[in-house]
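Undergrad: How does the following fold in three dimensions:
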Amino acid sequence: MEVEVIHGQIIAKANHYQAVPGKFGQKRIIKDEIIRAYERSFMEQCKVYRNRRISSRFRLFVRVWHSSERFDLDNSLKTLLDCLQMAGAIADDKLCYQIEAEKHLDKYRPRIEFAILEVNEQKQLFNN
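TA: As a prediction, this is how the structure comes out:
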């Protein structure tokens, strides 16, 4: 299992959408420039997992190093999964069935460290 590091503060998509005029006077929601810039940076840095097109179930291991306490871990995970799909690392984020995530602080070097483990058999997480 290889670990990949993406430098920069990961952005929560939930906080970075904006309403713009659409057809027939209706509004539509688009990503703002902050999230687009993070996605571009992710794409440039993603080398280990780019274009692997993992199309079986997988586990995601993540360490998120935020620049301050105000950032949420859960919002980072959705952004990461979306970026992995954009980079072609995974075929579809619905194939993720387990996430092991940690939140850390590093004011001067925010980043994410992640690894993907393909899993071919069902693992029971909870006893019924």
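
Undergrad: contacts, neighbours, all on C-alpha from now
TA: OK.

Undergrad: The helix or strand hosting M43: what's the following helix or strand?
TA: Secondary structure assignment for M43, by DSSP states H and E: helix 33-45. Proceeding N to C from helix 33-45, the next assigned helix or strand is strand 58-66, under DSSP H and E.

Undergrad: For that next one, enumerate the helices and strands it packs against.
TA: Contacts defined by 3 or more CA pairs under 8 Å, 6 or more residues apart in numbering; DSSP states H and E place strand 58-66 against strand 96-105, strand 111-118.

Undergrad: compare with the first, here's sequence two:
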Amino acid sequence: MALTSSMEDYLEAVLILHQKRGSVRGVDIAVHLGVTKPSVSRAVKELSKFGHIIKNTDGTLSLTDSGLQIATQIYEKHQFFTRQLIEAGVPKDIAAQDACRLEHVISEQSFQKLKEAAFSGSREVIPSDES
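TA: Next comes the predicted model:
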């Protein structure tokens, strides 16, 4: 079953907070995402059922291998789109908000092609029909 954008945001939050702090608690996620603690509890329960998060005995949260894979993919997209939008002249706060939306809707194939185009130095997005 595919995860919702919201569930992907929770996985991404666990990844980011783990990188910053080493351990992650539900309250940390609530503050990071600007949601309530009960919302975090529901999300953690769902993500645990899917096998993406583990709630440790000390109350901290950890990503499973599958959760880490999904979170890493989402975070990579977020960073890529934020950087591209800022380079295009979009203010940082708007770029981050828009990147958060884009990261959930783009297919993996399209994302890979965009990365290739961005890093190849070629700025031609639509090939010309003229030969």
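
Undergrad: List the TM-score for the superposed pair.
TA: For this chain pair, the superposition-based TM-score is 0.28 by TM-score structural alignment, normalised by the length of structure 1; 70 aligned residues with a CA RMSD of 5.2 Å.

Undergrad: need the strands for structure 2, in chain order.
TA: Residue ranges of the strands in structure 2, as given by DSSP state E, are 53-55, 61-63.

Undergrad: now these in TSV, with mean neighbour count and distance to Q79 of structure 2?
TA: TSV is the format used below for the strands of structure 2 (neighbours: other CA atoms under 10 Å; distance: least, CA to CA, whole Å):
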stretch	mean neighbour count	distance to Q79 of structure 2
strand 53-55	19	22
strand 61-63	21	20
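
Undergrad: I'd like those as a markdown table, with distance to K77 of structure 2 appended.
TA: Converted to a markdown table, the strands of structure 2 look like this (distance: least, CA to CA, whole Å):
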| stretch | distance to K77 of structure 2 |
| --- | --- |
| strand 53-55 | 21 |
| strand 61-63 | 18 |
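
Undergrad: Ok, which of those comes nearest C100 of structure 2?
TA: Using CA to CA as the measure, strand 61-63 is the one of the strands of structure 2 that comes nearest C100 of structure 2, at 20.1 Å.

Undergrad: The residue nearest the centre of structure 2 and M7 of structure 2, how far apart?
TA: Residue closest to the average C-alpha location in structure 2 (CA atoms, centre = their mean): I74, at 3.1 Å. The gap separating I74 of structure 2 from M7 of structure 2 is 11 Å, by CA to CA, to the nearest Å.

Undergrad: which one's the longest helix in structure 2?
TA: Across structure 2, the longest stretch assigned as helix under DSSP state H is helix 65-87.

Undergrad: Mind giving me the packing neighbours of that one?
TA: helix 5-21, helix 92-105.

Undergrad: Kind regards, and thank you for your time.
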